[in-house]
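A.B. asks: What would the 3D arrangement of this be:
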Amino acid sequence: MNQGFGKEYKLCSRKIIDALFSEGEGIKSYPFMIRYQITSLPKEIPFQIVITAPKRNFKRAVDRNRIKRLMREVFRKNRQELEEGLKEKNQQLALFIMYTGRELPDYDLIETKLKKALVKLNQALHIEN
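C.D. replies: Have a look, this model is predicted:
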């Protein structure tokens, strides 16, 4: 399977993001908060995603960018199960993942915690492990 994580996976539609927060469902798995909604996306891919770290907790842009870069990398490596499950069901998903912790994490922490959060997401979407 292609391991790339290109621009087409980036959720940019303001309309979809607003609907995600008003109508979508949420999962909390410390230090992540995930908002998701099954929707139709403009491109023929299983999901589009927004990854963010709050300015309230991390004043320096370098810290926020590092957290987001680590999250993108971990998500890229562990997205196969979610992607295959959505393709089987012929569904598209809008995702918003926010880092809610207050300490600057390292790669190992993000990897273990984001894997747990993705397992919860798969269970919520009824995708078999």
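
A.B. asks: make it CA atoms for all contacts and neighbour counts henceforth
C.D. replies: Fine.

A.B. asks: Next one: residue 31 from residue 13, what distance?
C.D. replies: For residue 31, the distance to residue 13 equals 25 Å [Cα to Cα, to the nearest Å].

A.B. asks: ugh, wrong one, residue 65
C.D. replies: Distance from residue 65 to residue 13, by Cα to Cα: 21 Å.

A.B. asks: Same drill for those two, tell me which one is more crowded.
C.D. replies: Using other Cα atoms under 10 Å, the more surrounded residue of residue 65 and residue 13 is residue 65, with 14 against 11.

A.B. asks: To compare against the first, here's the next sequence to fold:
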Amino acid sequence: MTTSKYSLPQSERINSKKQIDRLFRGGGSKAMTAAPLRMVYMADNRQTDSQPADGHQPMAQMMVSVPKRYFKRAVKRNYVKRQVREAYRLNKHILVDRLTESGDKTMSLCFIWTANRLLPTAEVMSRMANLLTRLAEKMTATDNKNTPQ
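C.D. replies: Predicted structure coming up:
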């Protein structure tokens, strides 16, 4: 089964409580911000023994959190979550291409909304692209530092 470069299947979303706990309580996670988005991420080694039934393990998995503190109405929270998921879906190739080059890494990402106002979708897209580009550059710098000369 071939998936599009711009798809976001269920397998690429974090829905396991264990994985969420590892991301936030594991100690190996890092964060970066491009207001109003905060990205918490954790790199992990690719596991071949726990692949899904179709044999395809996603390179990156993501989740979105919009706290009730910022938007009391679920309609607005859901709107922001849709905006963030769409921005990730259209820009994830920045990160996935970098992960494909390294080959042995997977990434868990959580995007947290940190503003109490709605933004235009184009602005959310640019902030998402900024975050993913910075993460890909950081991974490249880390790989170059770890490679023996």
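
A.B. asks: Can you calculate the TM-score here?
C.D. replies: Comparison of the two superposed chains (TM-score structural alignment, normalised by the length of the first structure) gives a TM-score of 0.90, and 128 aligned residues with a Cα RMSD of 1.8 Å.

A.B. asks: Could you find the counterpart of residue 97 of the first structure in the second structure?
C.D. replies: Superposed on the second structure with TM-score structural alignment, residue 97 of the first structure falls opposite residue 111.

A.B. asks: Tally up the residues packed near its match, please.
C.D. replies: Residue 111 of the second structure has 24 neighbouring residues, counting by other Cα under 10 Å.

A.B. asks: what residues are up against the residue most central in space within the first structure?
C.D. replies: Centre of the first structure computed as the mean C-alpha position; nearest residue by Cα atoms, centre = their mean is residue 97, 4.2 Å away. Residues near residue 97 of the first structure by Cα atoms under 8 Å, 6 or more residues apart in numbering: 32, 33, 34, 35, 49, 50, 51, 52.

A.B. asks: what's near enough to touch residue 58 of the second structure?
C.D. replies: Shown in contact with residue 58 of the second structure (Cα under 8 Å, 6+ apart): 11, 12, 106.

A.B. asks: just the buried members of the residues you listed?
C.D. replies: Buried members of the contacts of residue 58 of the second structure, counted by 16 or more other Cα atoms under 10 Å: 12, 106.

A.B. asks: can I get the contacts of residue 58 of the second structure in JSON lines with secondary structure and distance to residue 130 of the second structure?
C.D. replies: JSON lines is the format used below for these (DSSP: H, G, I helix; E, B strand; the rest coil; distance: Cα to Cα, whole Å):
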{"residue": "11", "secondary structure": "helix", "distance to residue 130 of the second structure": "24"}
{"residue": "12", "secondary structure": "helix", "distance to residue 130 of the second structure": "20"}
{"residue": "106", "secondary structure": "strand", "distance to residue 130 of the second structure": "20"}
